[in-house]
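Peer 1: Sequence plus predicted model, see below.
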Amino acid sequence: MLRAAQEIAGVLGEDAVTYDADVLEHHGHSDWSTSNSPGRAVAVVYPRSTEDVSAIARICNRRNVPMVPFGAGSSVEGNFSQPHSGICIDFAHMDKIIAFHPDDMDVVVQPGVNWVDLNSHIASSGLFAPMDPSPTATVGGMVSTNCSGTNAFRYGTMKDWVLNLTVVLADGTVIKTRRRPRKTSAGYNLTSLFVGAEGTLGIVTEVTLKLAPIPEDTDVAVAAFPTIRAAAAAAAALIRSGIPLAALEIMDERQMAILNANGSPAVRSRRWAEQPTLFIKFSGTTDAVRSDAARATSLLQQQQPHSIGDEGERSGRKGSNVGNGAVLHFARTKQEEHDLWAARKESLFAMTSMRPPGYAIWSTDVAVPISRLADMVDWSKAECGRLGLFASVVGHVGDGNFHVAMLYDPRDGEQAAAIARCVRRMMDRALEMDGTVSGEHAIGIGKKECLRDELGDQTIGVMRALKRAVDPKWVMNPGKVFD
């Protein structure tokens, strides 16, 4: 492995390779991740082009050295951990927008491009990339985990926005999965094969993304409910109504209490009702937003939620009344709209800020069919509550996906084992409901056995055959997805 790193330095330059212990630790362990391995890479290398990555692959493949791609380090299932050591490939220097085609509504980028920076760069064109994962996420990692986020209810997941990929295979071969048109029926769908593969089949070095028009108008509403089941049931009713919401999120009463205690000043400027709460985003033309908001208000009044915000407050959309017994609080200004949605986006960061010293977060997610959403959320909340530890539910209920986060002391073997059993029961319950063990975090090293339960040995066998076909030496991010 060290000889491979030295050979890479000879090709890319000494400044493209580091053996610094702190850098290796940063690239091998994550406080965000539920799964970390004790192993560390022997070196981190920094390519600047597809040609550099191809050279790295040729060297590592010839020497049977594992290659582990690294994007922003924000994944949570140990996706970039190094259980077999090897060479970690960091794409921090491959952060260029290669080509922007506004008339075709697409953009070609390197994998190290941050999605927030990308949208800022192209905003003047009236277009944007609609995925909305962690604000730190980069496009390469988003492709590798088939990310989604709060906008998935309206726009789908990453697989729906990738037109083509340039991929370096294990032996250094460079392929492009297809050309740039929005539709094609030419050959196998290799693009989708690599999206969500977590770097186990090849290393993505260029991505062509479809873009969407920035909506003319948006609005945000929030509503609190007496129970988590009531909130989840209301979410399911909104989904089935056909109202074209931009996003539909849920946060339980513990998350709302955290916002009151640890939110940013803008979020804490209001006193949040500490009850299970739906966050609803509308987007489209101004008339469409107004119409959709009125329909949602009517539907949620039938669900009988409580109002949210200051006690006794009943606010209409941007200050206009929506009738007696209105159940939603709508943002009255664009700043308030931003602040309301910030409460949802800050949830994980606000929770981590309250961790006792030495404590860790175990975060996991599942997704189930919409008809089982209320049952699954309610069951998970009750199951986590039996642990006697901090546990909270938050997630993208618009597409049946939600997260559970639990704080625990990893030095306490009994606590860690109890949480592991709880998470496993949650996975089993989701599968009983014909759901999935991973809605958006991928598999990594944390959910390999759960994937076997979901898909079975025969399906995993097909995946292994594909893996052997393109990576016969098993050097591409080994130890992830399946063994």
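Peer 2: Done, it's in.

Peer 1: alpha carbons only for contacts and neighbour counts from here, please
Peer 2: Noted.

Peer 1: which residues does the closest residue to Arg182 other than its chain neighbours contact?
Peer 2: Nearest residue to Arg182 in three dimensions, chain neighbours excluded: Leu163, at 6.6 Å (CA to CA, 6 or more residues apart in numbering). Counting by CA atoms under 8 Å, 6 or more residues apart in numbering, Leu163 touches 178-182, 191, 207-210.

Peer 1: Would you pull up how far the helix or strand hosting Leu163 lies from the middle of the chain?
Peer 2: For Leu163, the host element (DSSP states H and E) is strand 162-168. Relative to its parent chain, strand 162-168 has a centroid offset of 20 Å by CA atoms, centre = their mean, to the nearest Å.

Peer 1: Over to stretch 69-83?
Peer 2: 13 Å.

Peer 1: Next: stretch 412-429.
Peer 2: What separates the centre of stretch 412-429 from the centre of its chain is 22 Å, taken as CA atoms, centre = their mean.

Peer 1: Check stretch 160-178 too.
Peer 2: 22 Å.

Peer 1: now the end-to-end length of that stretch.
Peer 2: 15 Å (CA to CA, to the nearest Å).

Peer 1: buried residues in that stretch?
Peer 2: 161-174, 176-178 (16 or more other CA atoms under 10 Å).

Peer 1: what's the spacing between the residue nearest to Arg182 and Val481?
Peer 2: Leu163 is 24 Å from Val481, by CA to CA.

Peer 1: could you say what helices and strands the helix or strand hosting Gln301 packs with?
Peer 2: Using DSSP H and E, Gln301 falls within helix 286-303. In this structure, helix 286-303 makes packing contacts with strand 217-224, helix 228-241, strand 277-284, judged by 3 or more CA pairs under 8 Å, 6 or more residues apart in numbering; DSSP states H and E.

Peer 1: Now for Gln303, how many residues are close by?
Peer 2: For Gln303, the count of nearby residues is 17 (other CA atoms under 10 Å).

Peer 1: contacting residues for it?
Peer 2: Residues in contact with Gln303 (CA under 8 Å, 6+ apart) are 230, 234.

Peer 1: And it, how far from Glu440?
Peer 2: 29 Å.

Peer 1: coming back round to it: looking at the contacts of Leu163, which is nearest Arg464?
Peer 2: Ranked by distance to Arg464 (CA to CA), the contacts of Leu163 are led by Thr191 at 18.0 Å.

Peer 1: take a look at this one as well, against the first:
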Amino acid sequence: MPTQKSTLPLSEAPKPTYNHTPENIEDLCQNLAEQLFTNDTTICFSKSKTRHSFAQPHESPAAVFRPRTTEEVSAIAKACHERNIAITSYGGGTSLGGALAATRGGICIDFQEMNKIIQVHEDDLDIVVQPNVGWVELNQYLDEKNLFFPPDPAPGAKIGGMIAMGCSGTNAYRYGTMKDWVLSLTLVLADGTIVKTRNRPRKSSAGYDLTNLIIGSEGTLALVTEAVLKLTALPKNLHVGLAVFETMAEGVSVAIAIMKSGTVLEAIELMDAAGTHSVNTSKLVPALTLLEKPTLFLKFSNPSPQTVTEQIALVRSICDQHHSLSFEASGEKERIDTLWAARKCLGNSFMSMKKDETDVFIHTDACVPLSNLARLVAESEALIAGTGWFCCNMAHAGDGNTHTAIVAPLADKAAVEELLSKIQRLALELEGTITGEHGVGLKLRDLLVEEVGKEGVDVMRGIKGALDPKGLLNPDKIIRLESDV
């Protein structure tokens, strides 16, 4: 009998066997005829590729199902498991790094019909939602209750995708990432089994932490059909600030000085001159024209108006010490919305820098200890200088997470990826990570081996094999199932 191991090396992993013949897919659809589905090729491909996430034409599902309940998701998964059909899932379509690509074909579960707020427990500060509730819409609902859900990735992101990617956003410095705001999940496993990870208490030591195992697993271990989310009080006396500098290094120095002062802001974001140029060019914020220089975007909040005034005064002083070209802070709602919209539209503004519709958008998502942030930013700037492509550096400066984004011709895609790999390897040299909030997807799988080691990846493959032995759920993401795929 072969020795049982604690890990599953790629060389010993069973080869997945899919049956995606037209006959098998048609049989599946007939078996699930009572459910909402389509096999329109245009719709199918739209669930695999977006403006921010690349996929080849053949990386498309053969059918898209739109379940309405956990039980319907379970029925789809069970039928696919019986027929060896791969499953990808789709929510808001904002994820990056090829996470949506149906590399093996199969079918897609589109959660658009599962968009209901099920129950809010105001006294417990938690809420139960289906996976396709958007965080923007959720906060609009909570606003009148004086409650707030902090994670804030791209504006179109949905809760299920945010859980799958382990996302964060501009509020992570103050409030933490998605894993800090999920109490419990209802899951459908690859074979259709329904699992609830825990109840609603704020803490639990009851067995393995299944909730956090699923967060950040990119749809490879289970399908999220319901979530219990933590809430907090709506920030009070909110102000937004803008500080402009001649160099990114000055902006980084200010961010670190703010944190070392002991003053905790709501957010500290840094955008380079190219980023401000893209915002201006896009005209996504028509009421604002940014000075095209490195810019810090700051949020202030506290129950005490006096404390907010003191925070602003301290930050203004720090900015002055680091030679800021200008400083503004406002508590007027219209101005707050305008200034912060310039930061939140940055990802979409990159699309305005395309010279051709076929141009590609590729990015990094490196994160390093704060003391190494200045070096990561400086060396990233040096690497992208003079390439001729549109290049932008921005940082969630409060937690050391940076994004280098490039828009380039499709013919240059391989060269762009090679350059960005150098930045991600630099992050590893600086004791950081290749992805702080966007996930591994397809392109970072080999770099993941460099970060956690072959043994670490083999442990992940073992977990994948235990929960999804046929490799049906979002195959090829995070870890390789076969050496040549």
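Peer 2: All right, it came through fine. Just so we're clear, the structure is a prediction, and the values are computed from it rather than from any experiment.

Peer 1: ok, back up a step: including mean neighbour count, could the helices and strands packed on helix 286-303 of structure 1 go into a markdown table?
Peer 2: Shown next, in a markdown table, are these (neighbours: other CA atoms under 10 Å):
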| stretch | mean neighbour count |
| --- | --- |
| strand 217-224 | 23 |
| helix 228-241 | 21 |
| strand 277-284 | 24 |
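
Peer 1: Tabulate the ones you listed (JSON lines), appending distance to Val109 of structure 1.
Peer 2: Shown next, in JSON lines, are those (distance: least, CA to CA, whole Å):
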{"stretch": "strand 217-224", "distance to Val109 of structure 1": "28"}
{"stretch": "helix 228-241", "distance to Val109 of structure 1": "34"}
{"stretch": "strand 277-284", "distance to Val109 of structure 1": "27"}
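
Peer 1: out of those, which comes closest to Ala331 of structure 1?
Peer 2: Checking these against Ala331 of structure 1 by CA to CA gives strand 217-224 as the closest, at 5.9 Å.

Peer 1: contacts for the closest one?
Peer 2: So strand 217-224 of structure 1 is in contact with 231, 273, 275-286, 289, 305-308, 327-331, 337, 340-341, going by CA under 8 Å, 6+ apart.

Peer 1: Apply 6 Å and report the result again.
Peer 2: 275-286, 306-308, 328-331, 337 (CA atoms under 6 Å, 6 or more residues apart in numbering).

Peer 1: Identify whichever of the helices and strands packed on helix 286-303 of structure 1 lies nearest to Gly435 of structure 1.
Peer 2: With CA to CA as the criterion, Gly435 of structure 1 lies closest to helix 228-241 of these, at 15.4 Å.

Peer 1: how big is the offset of the helix or strand just after the closest one relative to structure 2?
Peer 2: Heading C-terminal from helix 228-241 of structure 1, the first helix or strand you meet, by DSSP H and E, is strand 247-251. The superposed strand 247-251 of structure 1 is, by mean CA distance after the TM-score superposition for structure 1, a mean 0.7 Å from where its aligned residues fall in structure 2.

Peer 1: Matching Phe279 of structure 1 against structure 2, which residue comes up?
Peer 2: By TM-score structural alignment, Phe279 of structure 1 lines up with Phe297 in structure 2.

Peer 1: Ok, Arg180 of structure 1 next?
Peer 2: Using TM-score structural alignment, Arg180 of structure 1 sits opposite Arg200 in structure 2.

Peer 1: tally of neighbours for that match?
Peer 2: 17.

Peer 1: Just give the closest residue to it, not the sequence neighbours.
Peer 2: Nearest residue to Arg200 of structure 2 in three dimensions, chain neighbours excluded: Leu183, at 6.1 Å (CA to CA, 6+ apart).

Peer 1: How much space separates the one you found from Ile117 of structure 2?
Peer 2: 16 Å.

Peer 1: Need the buried ones from the contacts of Leu163 of structure 1 selected in ChimeraX.
Peer 2: Restricted to buried positions by 16+ other CA under 10 Å, the ChimeraX selection for the contacts of Leu163 of structure 1 reads:
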select :178,180,191,207,208,209,210
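
Peer 1: Could you look up the SS state of Val404 of structure 1?
Peer 2: Under DSSP: H, G, I helix; E, B strand; the rest coil, Val404 of structure 1 falls in the strand class.

Peer 1: residues touching it, list them.
Peer 2: When the contact criterion is CA under 6 Å, 6+ apart, the partners of Val404 of structure 1 are 363-364, 392-393.

Peer 1: what about whatever residue of structure 1 lines up with Thr276 of structure 2, helix or strand, and which?
Peer 2: Counting by TM-score structural alignment, Thr276 of structure 2 corresponds to Met256 in structure 1. Assessed by DSSP H and E, Met256 of structure 1 sits inside helix 253-262.

Peer 1: what does Ile361 of structure 1 give?
Peer 2: Using DSSP H and E, Ile361 of structure 1 maps to strand 360-367.

Peer 1: list the buried ones in that strand?
Peer 2: Of the residues in strand 360-367 of structure 1, 360-367 count as buried by neighbour count, 16+ other CA under 10 Å.
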